[in-house]
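Trainee: give me the fold of what follows.
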Amino acid sequence: MSTDTSTSTLEAITAELKAEIPDELTISKVTYEGPELILYTDTPREFAERDGLIRQLASTVRKRITVRPAPGTQTSPVDAEPRIRDLIPDAAGITNLEFYPETGEVLIEADKPGLVIGSRASTLREITQAVGWTPEVLRTPPMESSTVDNVRNFLKQERGDRRQFLERVGEQIHRESNQDPEWVRVTTLGCCREVGRASFILSTPETRVLIDCGDKPGAEGEVPYLQLPEANPIADLDAVVLTHAHLDHSALLPLLFKYGYDGPVYTTEATRDLMGLLQLDYLDVAAKEGRTPPYESEMVREELKHTIPLDYGNVTDIAPNIKLTLHNAGHILGSAVAHFHVGSGFHNLVFSGDIHYSDTRLFNGASNEFPRAETLVLESTYGRRNDYQTDQADSERKLITLINDTYEDDGTVVIPAFAVGRSQELMLVLEEAMRKGKIPTMPVYLDGMIREATAIHTAYPEFLRDGLRQRILHDGDNPFLGDQFQQVDGGEEMRHAIAAGDPCIILSTSGMVSGGPIMSWLELLGGDPENLLLFVGYQAQGTLGRRIQRGERRIPFSDRRREKELTLQFRVESVSGFSGHADRNGLEDFVRTMDPRPHKILCVHGDESATDQLSSALYQKFNLRTFAPKNTETFRLE
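Mentor: Predicted coordinates for the structure are as follows:
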């Protein structure tokens, strides 16, 4: 929008706010930062005393509001720090305090941020009343995480640039528009009749939003159809929304910045950190395998700088006529079901991303209640009529039996596992089984990024299942810190020692046996029939994991010296109940109990038989219009 339009809109909002506040309060400046309205005041202490005033103002202008002190109205940092520490209980465990005079914010990092916030944010108000600074609170990770540290330090360094970026985004979001568009369209750029390269364009006559941008496991070169007219020019996209961090949804998102995109990426805070971890590893693996990475690490940093994290349930303006709300998807840490409200009620779409409908040890099941939902874009990974996973309790019993049998044979259990999600689920199962004596206590070696991904899970316990969150936050019982869990950090030398040692369990990336340290374990342990290779996650078509799972035992193998063929002799088993995806029953239950039930469903993210069979079943059972689209199709929604 033009600067004149932006200025006039802010002037009108400022006048409206000033008319609502008591005479003793002042507003010196109002500006946009992304979806939020930032209100600067010369009377921050008085604002803090008025509990409920900010909610009242936000309701008046229908925008999220943050109040900050105008420059010069705060106590000096030297005097403010001891007063802040006096107001916060010692049990909160403050680890860092940083002041940002340009925005009037004080960053408080603590072991227990709830004690910093106080009941109904009472301590935060007390801090502002005492020193005039606006507190921002972060949790100190209970496990050291280089990813969390690096992301937080990077964003601190880029704080000035991010503020300018957010102001620009705010102007774009709040530009004048027709709130009732003539049409809404969804264009499929990937993951239709296939698993992988998830990507969609949601468009109206004046806005375009990209949802996800992933690669396809086991199929190098098959990328989303970003060259379609609906996706271009990429630089002019209004927003990007990422449902979760798995590479089949996030791997190629940094490529957008290489193509000139300079706008926001909306996702959860946990997904932001995980996507950075997985994308940098994606580049590292490509380089080690002699492939040219599609983008440089600088593009990952640009993506992080442009990410606007959202909490579950917060309704957020992302374009003049589109509001976004993220809901728990139950799939991996921070995964989200994305709800889009277009216009002033013109159409509502839900993108499921990847979902797990029932509760697991790690997460609460996916949310499926929305104010309105006319169209659902639904994953179909396990959409075939016979895709029924084993009950979780039965799966755990089978896992325990297989581990015990292998232990008695003096063998080692090797589990290819995704670093994010399945590994942590298995860690919880193994920790409990050893604690209760269901399996012998033995080392559980974590190879690849599993330990780092686990540390990120503990940094964001608010995304975990209720009981697990209680254990970590309030009971001081973090199951991920068990002595049995040991990081493989000694490279090939340590792997050789483990392979030659006593029986143990090894969790190793990659989960689909498509590279990474799992290849070393195939070479070191695959020739002994007393060992066990145990699959617990989905193996996509075309991956080595799928081929081994289906019986292939002579596999190509390359090391730094030469290409060769490896003959696998260890046992191969699969346990299905640990997948992060809903099975056929779960997908049907998600739709059956969805409130409100959609009028139209697009079945995506499954192979052709899965999408066709799920689409047909949903039509027959619920009398809904259903589709199994192909890539590059466009659907007009009214």
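
Trainee: drop to CA atoms for contacts and neighbour counts, all remaining ones
Mentor: Will do.

Trainee: may I see the buried residues of the helix or strand where Leu618 lies?
Mentor: Following DSSP states H and E, one finds Leu618 within helix 608-622. Judged by neighbour count (16 or more other C-alpha atoms under 10 Å), helix 608-622 contains these buried residues: Glu608, Ser609, Ala610, Thr611, Asp612, Gln613, Leu614, Ser615, Ser616, Ala617, Leu618.

Trainee: in this protein, which residue is closest to the centre?
Mentor: Nearest residue to the geometric centre of the chain (C-alpha atoms, centre = their mean): Thr271, 2.7 Å.

Trainee: next up, for comparison:
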Amino acid sequence: MSSVERQLDDLQAEIEDEVPSDISISDVTYEGPELVVYTRDPKRFASDGDLVRRLASKLRKRITVRPDPDVLSHPREAEDTVRDIIPEEAGVTDLDFHTDTGEIFIEAEKPGMVIGRHGSTLREITQEVGWTPEVVRTPPIESSTVSNVRNFLKQEREERRDILERVGRQIHREEMSDDEWVRITTLGCCREVGRASFIISTPETRILVDCGDKPGAEGEVPYLQVPEALGAGANTIDAVVLTHAHLDHSALIPLLFKYGYDGPIYCTEPTRDLMGLLTLDYLDVAAKEGRTPPYESSQVREAIKHTVPIEYGDVTDIAPDVKLTMHNAGHILGSAVSHFHIGDGLYNVAFSGDIHYDDTRLFNGAVNEFPRVETLVMESTYGGRNDYQTDQADSERRLKKVINEAYERDGKVVIPAFAVGRSQEIMLVLEEAMRSGDIPEMPVHLDGMIWEATAIHTTYPEYLRDDLRDRIFHEDENPFLADQFNHIDGGEEERQEVADGDPCIVLSTSGMVTGGPIMSWLHHFGADPDNRLVFVGYQAQGTLGRRIQNGWDEIPMNDGRRSGNLTLKMDVETVDGFSGHADRQGLENFVKTMNPRPEKVLCVHGDESSVQDFSSALYHEYNMRTFAPKNLETFRFK
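Mentor: Model (predicted):
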């Protein structure tokens, strides 16, 4: 008998001692980080609302209770009862019964009404029908991504259970080493922006944190083939942790499965969906530009199948000696500061990912409160000594001024924007400005993946800023459904109509002008000096966006439909303050207000001067050990 089997037998005995004698426990197993308890008496379990909580506290495990399949009522009978229990105003749109696990997946417009106060309605459902309810939100804006991911996971649930059981056994295996040390190896994004990737190593475990590409630098990928990473084989990696879905952090996650990785990916639920959206688009763009994609769509599906979603604040075992907790990073939907508790109190490391320290219209500011952090791996995108962004209110006034000036000249405004994060931030600014009369009402055309990304945002309002979440819960106040917003879905023909029409605003991908529909808008708008091109996000070195920002006015056009150079005559503006990244002050404040402060800080994800400036400032200001590492450096802690 393996050590995991003995452990499960011991846990089952402990649970049987803890629960009332009239509740039978038929099986106990691991699925990923969760302990799944099967019982022939699910109704009795549900009658005691505190029983699962008491067990979780005593065993220090995340626990899910499921009914034995042979004690379940028939789905047709159960459905009638469930619909009677759930208030009609909850807006149930789908019920899906999984007989192999005894779960009902309930999709509803208002999940809170399905859950009930402190879970009372869920308990009532189990008490009445025995099935275990799981609740998801019906997207207020129809999202093909969310629908496709949910349907795919339903189709693959048997294989996914096998994956989770294997992962669970790996997490809870017996520790093999008495040594104690922690190492971090940098595989990318050091003294550069992009290709974020790191390895955390202990005697027991190796964890890959992020695996992205480098904007504007085709072929520059993380150093995955070194012995510390995949050089010894992809399955020497125990887990992958993804801080957020932007491609400079996520683009090459599916590539791991091409190399033979078969383990879990830990991230938030919206990060999983956005990763699917962005990586599939990444393949599509590569194909359109005549480049050989680094992996296939089947590997994107494998990545989604292997994802283990984590909610903010949940402490989760991901290895025998590592616990992971994710916290809001304030950067994009689902972005996370990832905190690793290693060993039995041995060491604590936090990876900031990308952060925004202050509240924005879209998100609450980044969380920086942890029980302990000895080492912080800190983004430094705007870490330079002069990288202070304009106050958000000033930025909004500046953007509105630019739009009004263009409108008065009968011009149009095009804003290159990342589909995820900045587009939704700008949408909120424009919706309020038109509603309050600060700018004239005019169409706001959304091109590229912006509409789909916005639909995903409305699916997960619990990840948005508190007041915005409350507005979305009331359908008549959802700002993303304002009449001004138009999804461009008619391709070149519709773009030509917009170009021939009245003043308007266009939000278009790609945000760094590295391809995509923005090239078409430059073609349509670029020759008219009455039009405006407005940058509202970071433009990485080597990208066309950075070159235009620096004064280039001869633009190479090669998007499959047209080639040659375009002379750019439209005004070019940069409006700071809308970046999803904290500026220098925000980065300093993130570290300054940590309590206790970390002993060491690795400054990464910034141009060489930015990381060195920021590292030096933290050292002099707070007397902590700081580093501006190069790629392929290894740091030993403990």
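
Trainee: on that earlier part again, residues in contact with the residue nearest to the centre of the first structure?
Mentor: Residues in contact with Thr271 of the first structure (C-alpha atoms under 8 Å, 6 or more residues apart in numbering) are His244, Ala245, Leu333, Gly334, Ser335.

Trainee: nearest spatial neighbour of the counterpart of Glu20 of the first structure in the second structure, chain-adjacent residues omitted?
Mentor: Using TM-score structural alignment as the criterion, Glu20 of the first structure maps onto Glu18 of the second structure. Nearest non-adjacent residue to Glu18 of the second structure, counting by C-alpha to C-alpha, 6 or more residues apart in numbering: Leu55, 7.6 Å away.

Trainee: re the thing from before, name the SS class of the residue nearest to the centre of the first structure, please.
Mentor: The assignment at Thr271 of the first structure comes out as helix when based on DSSP: H, G, I helix; E, B strand; the rest coil.

Trainee: so what does it match up with in the second structure?
Mentor: Aligned partner of Thr271 of the first structure by TM-score structural alignment: Thr271.

Trainee: now do Pro309 of the first structure
Mentor: That one, Pro309 of the first structure, aligns with Pro309 by TM-score structural alignment.

Trainee: and that match, how many neighbours?
Mentor: 15 (other C-alpha atoms under 10 Å).

Trainee: which residues are in contact with it?
Mentor: Pro309 of the second structure touches Tyr266, Cys267, Thr268, Glu269, Arg272, counting by C-alpha under 8 Å, 6+ apart.

Trainee: hang on, isn't the second one packed against Ala239?
Mentor: Meaning Cys267 of the second structure. No: look at Cys267 of the second structure against Ala239 with C-alpha atoms under 8 Å: they stay out of range, at 11.0 Å.

Trainee: okay, the two: which has more neighbours?
Mentor: The neighbour comparison of Cys267 of the second structure against Ala239 (other C-alpha under 10 Å) goes to Cys267, with 26 against 22.

Trainee: show me the strands in the stretch 351-500 of the second structure, by range?
Mentor: 375-379, 413-416, 444-447, 485-487 (DSSP state E, counting those that start in this stretch).

Trainee: hmm, who's touching the third one?
Mentor: Contacts to strand 444-447 of the second structure, defined as C-alpha under 8 Å, 6+ apart, come from residues 484-489, 504-509, 517.

Trainee: now the shortest one
Mentor: Strand 485-487 of the second structure is touched from outside by Pro443, Val444, His445, Leu446, Asp447, Trp451, with contacts defined as C-alpha under 8 Å, 6+ apart.

Trainee: which of the residues you listed are buried, as a PyMOL select command?
Mentor: Typed into PyMOL, the line below selects the buried ones among the contacts of strand 485-487 of the second structure, using 16+ other C-alpha under 10 Å:
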select buried, resi 443+444+445+446+447+451
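
Trainee: list just the nearest of the buried residues of helix 608-622 of the first structure to Asp589 of the first structure.
Mentor: Nearest to Asp589 of the first structure among the buried residues of helix 608-622 of the first structure is Leu618, at 10.3 Å by C-alpha to C-alpha.

Trainee: show me the contacts for that closest one.
Mentor: Leu618 of the first structure neighbours (C-alpha under 8 Å, 6+ apart): Glu588, Leu624, Thr626.

Trainee: so can I have JSON lines of those residues showing neighbour count?
Mentor: Below are these laid out as JSON lines (neighbours: other C-alpha atoms under 10 Å):
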{"residue": "Glu588", "neighbour count": "19"}
{"residue": "Leu624", "neighbour count": "17"}
{"residue": "Thr626", "neighbour count": "23"}
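
Trainee: inside strands: which ones of these?
Mentor: Thr626 (DSSP state E).
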